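Novice: Requesting a structural model of the entry that follows:
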Amino acid sequence: MPSPSTAARQDKRTAPFALTQDADEAQRHAPIYAVIVDLLRKAIVEGSLEQGTVLLEGHVAEILRSTRSPVRQALRELEADGVVSRFEGRGFVAGPAGTAPRRIPLDPAMLGVDSEPDVARKTLGWEVIYDEVERDLVHLSVFGRYRVNEIELARHFNVGRTVVRDVLLRLESLGILEKDERLRWVITPLDAKRIHDLYELRSLVEPAALRAAIGHANRVEIERMIGDLHKAQRVYPKVSRTAMDNLEHDLHVQLLSQCPNKELLGSLQRTRCILTLSKHVLGVSTPMPEADPFMSEHIAVLQAAADGAPRKAADLLRDHLELSCEKVTRRAELVRETFALPEVSYIA
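Specialist: As a prediction, this is how the structure comes out:
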């Protein structure tokens, strides 16, 4: 079994076209990077973080008592939205491209937090570390099978074993992890054969689930999904990773969840690793496609659903999944060819 280096590394929908939800509840359930995105965006918009202020991920992480990884991810999302921008020096500046940098000392008040902040504690225990662990493990799944050391994972993030187990159980439910014959956690490889097998299952089950779901779905909500896709198309490829994931989730999870046959839905649960792979690599480890990667296909499916044509919607969904299988297989190949194996201290 190949072994990566063991060097240690450090639902509110946060898309720009998301439905509004209660802020406190949304923050409590959001991954830590999304909490930081909202916090920094608010500070810049409201002016407590002045235009031109230089933002270094290390300084922001220190103030928020976070690791650097979610801060780095948050700054990249804000850059994609034009809220912060790069300049000739190190880090980012608050403001759009061309904003002159101002080296103002950063303090908690500028970020809109107390002098003793702990942003991570505003989220559920397991969600503090979940997104980072999910990202690393789904990347590793493309390269092969690796063992996850529970104790080292807890030590790496300085969290309790209960938090770690909650994270691992969720990843198991998505088809990213499984237990080996010695009951140790191992990453389930996501090779071309498994991708094909998962799409074969999805092609059999998702169209049937969609046909059943349409009669129970809210037409207004379907129209909202279509509207979000059109908005994303107009700004593509300047669509954040979170927004792309939400658009995928709308059709393949939210709409299908209206299917009354829960056995059908249960059989799809471990195919979710496919959506997770795309969420973490599209526009990160692999370039954003020049052409719309799925939005036109989703619009066609959802429009048929909105029109009350379940058979047509199911056929269009089946066609979409067939095309998607080819795209995801190639996406995984690109990761193997170009992406450095993550250096994770809790992997053996």
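Novice: From now on I want contacts and neighbour counts done on CA atoms only, so please keep to that.
Specialist: Noted.
Novice: Now do the same contact list for the closest residue in space to E223 that isn't next to it in sequence.
Specialist: Distances taken as Cα to Cα, 6 or more residues apart in numbering place A306 nearest to E223, at 7.0 Å, with adjacent residues excluded. Contacts for A306 (Cα atoms under 8 Å, 6 or more residues apart in numbering) come out as R219, I222, E223.
Novice: mind listing the helices in the stretch 1-150 of the chain by residue range?
Specialist: 23-29, 32-46, 57-64, 68-80, 127-143, 150-157 (DSSP state H, counting those that start in this stretch).
Novice: of all the ones you listed, which lies closest to R202?
Specialist: Smallest distance to R202 across those (Cα to Cα): 19.0 Å, for helix 127-143.
Novice: from the middle of its chain, how far away would the closest one be?
Specialist: 10 Å (Cα atoms, centre = their mean, to the nearest Å).
Novice: The structure of the following sequence is requested for comparison with the preceding one:
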Amino acid sequence: MADEQESTVEWVYGELTTMAIAFQLRPSERINEVALAKKLGVSRTPLREALNRLVADGYLDFVPQQGFFRRALDPQEIFDLYEVRKSIEVSGIGLAIQRAKAPDLEAIRDFLDTSSADIPGRTIADLVELDEIFHNRMIALSGNHELVQLLEKISGRIRFVRWIDMENGRRSVTQSEHRAILQAAMDRDEDRAKSLLGEHIDRRLDQIVEAVKEGYARIYIASSVMGRPEKVDIPPVRPGTGERG
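Specialist: Next comes the predicted model:
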């Protein structure tokens, strides 16, 4: 019985994580637990456990006496997450270069050859997934499972920025940068690989602010089309932070 309960919690957690990443739960929106439990076909107990896990993951906020809310899109927070991502990946690629065998790196080169093909019908979500797979596979070569798990959690929280990048035509640039990073790794040039990867990940604060504005516009576009435009306040950024190149 306990195993069945845990399995249900895991399933609900997976479903809610997908909804949160895709902003099917809209920023600052209060979670209607009764409606959500009915939609997922589960009781309130596993739903609550899953919601609490999403609070710990940074997707939701919990306000006593009010309930759970989808966390707002905060440019400063996303900027901070990009800094964390950069630190994780730059550290990870250094370990990967020291530990990876040549066939492991060649397998990633084969993956890039396959994934870069212009296949009709690929969605933006498909392209973002391929982008994440490259980064995850590179860091996995570090042999450090904790780094991989941290990267996966960070990636989920900034995925919408990657969606916007892809929709704005960054795909070809991303592919060439991936190849350059991989080549540096294959050459065992740790300094160059770290430099290229850091530049590839970097986002300036003003770029993230624009991405958040575009993200809000897309999330709420349905309301505007229906004649119910909603005012959305974007949290201010902290002074004295921001410009990176």
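Novice: Superposed, what's their TM-score?
Specialist: With the length set by TM-score structural alignment, normalised by the length of structure 2, the two chains reach a TM-score of 0.65; 217 aligned residues with a Cα RMSD of 4.0 Å.
Novice: quick revisit: possible to save the helices of the stretch 1-150 of structure 1 as a markdown table with mean neighbour count and distance to R184 of structure 1?
Specialist: Below are the helices of the stretch 1-150 of structure 1 laid out as a markdown table (neighbours: other Cα atoms under 10 Å; distance: least, Cα to Cα, whole Å):
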| stretch | mean neighbour count | distance to R184 of structure 1 |
| --- | --- | --- |
| helix 23-29 | 17 | 28 |
| helix 32-46 | 20 | 27 |
| helix 57-64 | 18 | 33 |
| helix 68-80 | 21 | 27 |
| helix 127-143 | 21 | 15 |
| helix 150-157 | 16 | 9 |
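Novice: Reformat these as CSV; add distance to E181 of structure 1.
Specialist: As requested, the helices of the stretch 1-150 of structure 1 are exported to CSV (distance: least, Cα to Cα, whole Å):
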stretch, distance to E181 of structure 1
helix 23-29, 34
helix 32-46, 34
helix 57-64, 40
helix 68-80, 33
helix 127-143, 19
helix 150-157, 16
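Novice: which one of those lies closest to K193 of structure 1?
Specialist: Shortest distance between K193 of structure 1 and the helices of the stretch 1-150 of structure 1, using Cα to Cα, is found for helix 127-143: 11.5 Å.
Novice: how big is the offset of stretch 82-95 of structure 2 relative to structure 1?
Specialist: For stretch 82-95 of structure 2, the mean deviation from structure 1 after alignment is 1.8 Å (mean Cα distance after the TM-score superposition for structure 1).
Novice: For structure 2, which segments are assigned as strands?
Specialist: 60-63, 67-70 (DSSP state E).
Novice: possible to save those strands as JSON lines with distance to V12 of structure 2 and mean neighbour count?
Specialist: Below are the strands of structure 2 laid out as JSON lines (distance: least, Cα to Cα, whole Å; neighbours: other Cα atoms under 10 Å):
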{"stretch": "strand 60-63", "distance to V12 of structure 2": "15", "mean neighbour count": "18"}
{"stretch": "strand 67-70", "distance to V12 of structure 2": "15", "mean neighbour count": "19"}
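Novice: got CSV for the ones you listed, with distance to S224 of structure 2 too?
Specialist: Listed next are those as CSV, based on distance: least, Cα to Cα, whole Å:
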stretch, distance to S224 of structure 2
strand 60-63, 25
strand 67-70, 20
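Novice: Other residues contacting stretch 178-192 of structure 1?
Specialist: Stretch 178-192 of structure 1 is contacted by residues 137, 140-150, 172, 175-177, 329, 332 when judged by Cα under 8 Å, 6+ apart.
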